[in-house]
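A.B. asks: 3D, please:
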Amino acid sequence: MILIDHPNLLKAYCSFTAGGSLWIVTPYVYWIVPKCLHIMKSAHPNGSELPVIATLLHAALNGLAYLHYDGHIQRDTKVY
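C.D. replies: Sure thing, here's the model as predicted:
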């Protein structure tokens, strides 16, 4: 996972198992979510227009396509 390098994917610092669970250490991104949400709500108070939604989904799908092309799978996909 450390070798995965794509601008639309969150970088993993390391991974380990503990108590039968897999843990993946990634950057803390909580600060991004409120800012993006604020920008989206102020720019589009009645909801986003189709081209905006399409642009966001295109970026997310590019990241997923990168993973699938290299034979990786994902179990938890989030779009912030």
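A.B. asks: could you use CA atoms for every contact and neighbour count after this?
C.D. replies: OK.
A.B. asks: what ranges do the strands span in this protein?
C.D. replies: 14-18, 21-25 (DSSP state E).
A.B. asks: same for the last one, what does it pack against?
C.D. replies: Judged by 3 or more C-alpha pairs under 8 Å, 6 or more residues apart in numbering; DSSP states H and E, the packing partners of strand 21-25 are strand 14-18.
A.B. asks: Proceed likewise with the subsequent sequence, for comparison:
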Amino acid sequence: MRAQPVWKQSEADHRAEIERLYFRLAAVNERIAELDRIHPESEALESLKASALTLTRQIDDIRCSIADEQLTGLLAR
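C.D. replies: All right, here's what the predicted structure looks like:
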């Protein structure tokens, strides 16, 4: 097996982390929908929404990191 450049391996790691975060986000969103049907005024609902926003920010941060690494690789050529 050929060795991959470090940035490609790093990108694969980032993409795996994004996938993991998407699964967590889907679970949180499912719980939000469930709780919204049962207890729309619940404080837990606001907490879950904040968690969902945090997960989306983490996904965005990783995506930006991937783009930065790709741009750095292109500029290094």
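A.B. asks: need the TM-score from the superposition.
C.D. replies: For this chain pair, the superposition-based TM-score is 0.41 by TM-score structural alignment, normalised by the length of structure 2; 47 aligned residues with a C-alpha RMSD of 3.2 Å.
A.B. asks: okay if I get the strands of structure 1 as TSV plus mean neighbour count and distance to residue 65 of structure 1?
C.D. replies: Supplementary listing: the strands of structure 1 in TSV, determined by neighbours: other C-alpha atoms under 10 Å; distance: least, C-alpha to C-alpha, whole Å:
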stretch	mean neighbour count	distance to residue 65 of structure 1
strand 14-18	10	22
strand 21-25	10	21
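A.B. asks: can I get these in TSV with distance to residue 68 of structure 1?
C.D. replies: Shown next, in TSV, are these (distance: least, C-alpha to C-alpha, whole Å):
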stretch	distance to residue 68 of structure 1
strand 14-18	20
strand 21-25	19
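A.B. asks: count the neighbours of residue 64 of structure 1 for me.
C.D. replies: Using other C-alpha atoms under 10 Å, residue 64 of structure 1 has 18 other residues around it.
A.B. asks: how much space between it and residue 58 of structure 1?
C.D. replies: Using C-alpha to C-alpha, to the nearest Å, we find residue 64 of structure 1 at a distance of 10 Å from residue 58 of structure 1.
A.B. asks: and residue 35 of structure 1, by the same measure?
C.D. replies: From residue 35 of structure 1 to residue 58 of structure 1 the distance is 21 Å (C-alpha to C-alpha).
A.B. asks: give the next helix or strand downstream of the helix or strand hosting residue 16 of structure 2.
C.D. replies: Using DSSP states H and E, residue 16 of structure 2 sits within helix 6-38. The element immediately downstream of helix 6-38 of structure 2 (helix or strand, assigned by DSSP H and E) is helix 43-76.
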